[in-house]
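Enquirer: Predicted model and sequence follow; I will ask about them next.
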Amino acid sequence: MNISPYLPLLLLLSLWGSRAQCQPHNAEVVKYNSICVVEAGKFSQIDTIIIQINNRIGEDYTHVAIPYSKTYKISDIDAWITNSAGNRIRSLKSSDITTRSAISNISLYEDDFVKEFQLKHNVYPYQIAYTYKATCKDYIDFTRWTPIIDNRVPTRAAHLTMVVPKNLPMKKYAYNVVHSKVDTTSNGVILQWDACYPNVLKSEIYAKPLDSYFPFVAATPLHFSYGVEGCTHSWQSFGEWQNQLQKGLEVLPEKEKNHIKQLTEGVTDKKEIVKILYHYLQDNTRYINVSIGIGGMKPYPASYVAQNKYGDCKALSNYMRAILRCAGIDSHYVLVNAGNQPSDLIRDFVSSQFNHAIVAVPLEKDTLWLETTSNINPFGYMGTFTQNREALLISENASRIVKIPSLQDSDSFTSRRMKFDLQTDGNASTAISFSFRGRDFELFNQLNSELNTDEQDKIIREYMHFSNYEVKEWLLKKPHRDTARIELHSTLNLYKILKPLAGDYYFGLYPSRIPAFVPVNARKLPVNIPYPICNSDTLIYTIPQGYKVTSNLNGISLKSRFGSYELAFTYSKGELLVAKKVILKPAHYQLEEYPELYRFIQEIKEAEKRAIVLKPEA
């Protein structure tokens, strides 16, 4: 089942003739063709991509980077430029290709590299065509095909051909493809998919990751060998492969074992032992990526972390399990697809769909979930990065899909208390106390721990939602390392907050924190609110002496399937107290439901558009 290496070049014929004219995009993929061939013990894939550059801004895509590694090898790189007449005007030279490490700033070691080059022309439009062959002998997947180079660049036509031996047990999954077919020959099976990405997508607030809307084809063997023999028959069998891959990696040096025993000596409460060891992990190790050989899937040994005091999520989770085991506590390695927006697990396509590892510790009536890569994460806290999604819990002969608990209203509640001392010159001295939980807690906890004072000061001053103000002082305060709450206290001078009105004065209410959803005609993607959005404000306005509030102080209560809003006033002894509370429920809303959600948000905003008028006392 050999495919000629010249076949990708034949696909380039007549492409200029099919080019759409006067395209509004800076660049576009005219053609994206891939041919994947599976043979005994290896697979290869030839990609041929043609990018049309329409203007100078589109030249960002004249830089081509092709990733590879020691196990995923690249060869047969070729590239050229054709002008608008379809004539080849420049070809790639071997000296044009450079090689560099793909090591990131959070990595210590990586086996990942990049071959890159750039071809440019000065007359638009023109096309860059490039082709290369990837070969791999150690693999879990045959292909994970997404024919898109950038979410801002349309793909006009894409085609994937897979050639596999007859009777090869495999699984496949396709999403957002426009056509597929299967042909059987005397030598094997040919599978084909067509796809396109004509309408580019932009990131939107509270939307799932853009790649969840891209065309996607994946194929994986039923049986594979990657470190050890594995099987994708079920999540249990796939988890057992991961379990076997980790065999023997939890052995600790004797010195480390003795230290663990000293730390937990005399402690009988299981949860307290876990907390002691979790703090020990946080205080004595740091996260750094290590990816060598099959390090992308296999953890480094616990002894490595014990000696070097660093590791990636896999290594640190394996080490956490090792020190728990040393203390006589059972735990589980858990694979999860982490991110602020949960990605749906494709349950009926057993495969590697995960990018992160954590630890689960079963207790008598509960389960503790441990994030091992953070030195500042509260004990047992699963934040927005990992909450509310399915994961694969690894257990010998009993691996299974589990659900990581969701953040509740109380876990996400941010409260703000502000006291404004209003003066007739229009200014106000103001004291604020904010208490952050949930996503706000995570951001300010990171700011408090990882940035220097100057960087903190800049961000906090920019965070204040006032139009004309001066920050006098501020203080970030975290009550305890295991409290998932952090406080911000500050004093400010506000200017021109109280405005004159024909002998009277008026001011507007400090606005509630509400997601900035765009108008209905501008929204293009479904809404996904992955955790509760809960905010409350207590606003205390001290009225200038000799003045009184004359505005209507009737409260309001709004309730809908999306959430609720409450606004209440209390006026007494020269003080106006305003209490507000906004709750948006976690849920997924289709695009046709967005107008109703947007109306609810607008009702809240309208409720807050009231001026508080002050008149002189009689």
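Expert: Nice, I can see it.
Enquirer: Every contact and neighbour count from this point should use C-alpha atoms.
Expert: Fine.
Enquirer: From the centre of this structure outward, give me the first residue you hit.
Expert: Centroid-nearest residue in the chain: residue 339, 3.1 Å away (criterion: CA atoms, centre = their mean).
Enquirer: Please compare the first structure with the one that follows:
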Amino acid sequence: MKNFFLVVLLISQTAWAQIDYKAASIPATLKENAHAVVRRHETVFAVKSPGEAAQREYTVVTVLDKEGDKQATKVVGYDKLSKITNMEGALYDADGKLIKKLKKADISDYSTYSDYNLFDDQRMKAAAFPKQPSYPYTVEFLVETTERNLMFYPTWVPQSGQHLSVEQATYTVTLPPTMALRYKEMNLPTPGVVTSSPDGGKTYTWTLANQSALEFEPLSPPAREQVPIVYTAPTDFEVQSYKGKVTTWNDLGKFYHTLNEGRDLIPDDLRQRVLELTKTESTTRGKVQKLYKFLQDHTRYVSVQLGIGGWQTIEADKVAASKYGDCKALTNYTKALLKAVGVTAYPALVRAGDDEPDALVDFPSFQFNHVILCVPDGRDTLFLECTSGNSPAGYVSDFTGNRHALLIMPDGSRLIKTPVYKSADNRQQRQIRVKVTEQGDATADVRTRYTGLQQDAYVDALHHLNRDDQRSWLLKRIRIPAFELNTFGYKEEPGIIPAVTENLALDVRQWATISGSRLFLPLNLMSALLPATPLTQARKTPVDLGTNYDFDDSDTISYQLPQGYTPEFKLAPVAIESKFGRYTAELTINGDQITYVRHITMHGGKFPATAYAEWVDFRKKVAKADRTQMVFVKNN
């Protein structure tokens, strides 16, 4: 450890003096496609013991334009287990002359408390310089912290996104002789270097230099698959007297199980109540549905994040008394309710969030931020989102769906996959009756049934917006050039794959165009797709459609035309096939009644970069088909 503190001392004495702050000294290649350039990014993480470490991060960034202004801010989180011991900063002009040094008054200190966080010791310090009148300018930050929660080691991401280049960056981790580091390198030009000290300790060092700015291509993979990253994690750790070891997923599960064992006991009066509630249910699914509804009716979600409380649940009997809990507590409480009626369930740790990436399955570590409940039921498995007040039992949406979760079991934890929602689950089935007037205006009665992921936004609006806000929200979603919304209504259909039915009554202005004796009628009223962004240069990254493109849409639109019009031509059926999906459309005419039927099924997934041209071609053909107009001529 003496070597580490010598390194820190040397950096402290020389780093601020060694940088050439002049923007003109930045190589031209690093300015290309960049809004900011990271001149220096130096992180030192010194592990003193399984329960204590110190971290020092020194950064110098030159901001080239207003799009890079966010780099002039430094935000650092802390809590009862971490302490910010030093925070400094300085601002320089384009010529490298000092404009301002950071003062205490320039640093804000605030809680991350929100209306659903009842107990939370997490805080933030944020430092920002005033908006500068001219570019470029340079900011410099030094942050030093001590850490006493070594469940987590840093993740090194010197190039944190697109339009950001890196001139020079280093990451150094030092460990005492009795400890070992686990790490995972991604997208690095050169691997890290390991050296040993005379006392047997080890130092791990990663470097990055002259990394050009990236611009993420449309539908490209997530940032972590493109930018240089080093994930680090402990083998042995200690937090608030709790000791653990993580080399496998089972190790992590064993720690979580031990931390929470014996906290699933409920009062006897509650036990009798749930037994009475489920006495007519003979199946596991029936009991789960009854008790899940009981949970939703009698508890509410409140976040509790106090030290180890971020991972250790409140006891079930306390949740029974208080009627609230965080994801751990409500999951544990539901597990206790089910246990009382003879149903076995297990918590499952998961990385939740609509845009969160899946866990790195080959790197066992504390990557999770949420807990759900897994209920085995023969060949089926039910997953319960215990923090939701309205989700049906068994449905987890894309908040925790289609990713790996760590199933916590007493006899061996393991990774499992949460439900994957495919095209057949995510449907939009729309039926529209349209009456067109002699002037080209129209009235439309629209009935749409959304299922799976396609119903999520509507359920959220139904439960979290009042009637007026629902109307405003809906007006923004209807893609018709000129219309009036007369009435609207929704009906929920709970289930493993839930559904919402929407009914609309619309007045549409000048939907058809009258020109002389002709009537021009667009056929697709509400579901037209736009073309994809075309290629401007050779594609480099894979095409990542994820699961956002797993859907199945069908539209059946019946048009009542004004009397006396006949079609000028016959419209041939359209069929477009692709590896990404299939599109069909056809028209039938019966006097002044025409029926337009459109159907598109899309498939998500990851495709090679060469497939992007096919994607653009497919979307171009679909967009053209969706713009089809029918021409009618009025009889004399």
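Expert: Here it is on my side, so go on. This structure is a prediction, so every number in the text was calculated from the model and none was measured.
Enquirer: before we move on, the earlier item: the residue mapped onto the residue nearest to the centre of the first structure from the second structure: what's it in contact with?
Expert: Under the alignment by TM-score structural alignment, residue 339 of the first structure pairs with residue 353 in the second structure. Shown here is residue 353 of the second structure, whose contacts under the criterion CA atoms under 8 Å, 6 or more residues apart in numbering are 398-400.
Enquirer: any idea which element residue 353 of the second structure lies in?
Expert: Secondary structure here is read from DSSP states H and E; on that basis residue 353 of the second structure sits in neither a helix nor a strand.
Enquirer: now swap in residue 273 of the first structure and tell me
Expert: Using DSSP H and E, the secondary-structure element containing residue 273 of the first structure is helix 270-284.
Enquirer: Which stretch of the second structure is that helix matched to in the alignment?
Expert: Under the alignment (TM-score structural alignment), helix 270-284 of the first structure falls on residues 284-298 in the second structure.
Enquirer: mean deviation of the matching stretch from the first structure?
Expert: Stretch 284-298 of the second structure: mean distance to aligned residues in the first structure after superposition is 0.9 Å, counting by mean CA distance after the TM-score superposition for the first structure.
Enquirer: what's around the closest residue in space to residue 155 of the second structure that isn't next to it in sequence, how many residues?
Expert: Counting by CA to CA, 6 or more residues apart in numbering, residue 231 is the residue found nearest to residue 155 of the second structure once chain neighbours are left out, at 4.6 Å. Residue crowding around residue 231 of the second structure was assessed by other CA atoms under 10 Å; the count is 17.
Enquirer: Residue 231 of the second structure matches what in the first structure?
Expert: Taking TM-score structural alignment, the alignment pairs residue 231 of the second structure with residue 218 from the first structure.
Enquirer: What is the subsequent helix or strand relative to the helix or strand containing its match?
Expert: With elements delineated by DSSP H and E, residue 218 of the first structure resides in strand 216-221, which encompasses its position. Using DSSP H and E, the helix or strand that follows strand 216-221 of the first structure in sequence is strand 223-226.
Enquirer: now the helices for the stretch 301-450 of the first structure?
Expert: 302-308, 313-326, 438-450 (DSSP state H, counting those that start in this stretch).
Enquirer: residues of the longest one that come out buried?
Expert: For helix 313-326 of the first structure, the neighbour count (16 or more other CA atoms under 10 Å) marks 313-324, 326 as buried.
Enquirer: same question, the last one
Expert: Applying a neighbour-count criterion of 16+ other CA under 10 Å, one finds 438-442, 444-445, 447-448 buried in helix 438-450 of the first structure.
Enquirer: Stretch 533-541 of the second structure too?
Expert: Neighbour counts using 16+ other CA under 10 Å place 539, 541 of stretch 533-541 of the second structure among the buried residues.
Enquirer: ok, now stretch 281-297 of the first structure?
Expert: Judged by neighbour count using 16+ other CA under 10 Å, the buried positions of stretch 281-297 of the first structure are 281-282, 285-297.
Enquirer: ok, now stretch 155-175 of the first structure?
Expert: By neighbour count, with 16+ other CA under 10 Å as the criterion, the buried positions of stretch 155-175 of the first structure are 155-165, 170-172.
Enquirer: One more: stretch 581-594 of the first structure?
Expert: With burial defined by 16+ other CA under 10 Å, the residues of stretch 581-594 of the first structure counted as buried are 581-586, 589, 594.
Enquirer: what's the first-to-last distance across it?
Expert: By CA to CA, to the nearest Å, the extent of stretch 581-594 of the first structure from end to end equals 22 Å.
Enquirer: which residues of the second structure does that stretch align to?
Expert: Against the second structure, stretch 581-594 of the first structure falls on residues 599-612 (TM-score structural alignment).
Enquirer: Same question for stretch 299-310 of the first structure.
Expert: Going by TM-score structural alignment, stretch 299-310 of the first structure lines up with residues 313-324 of the second structure.
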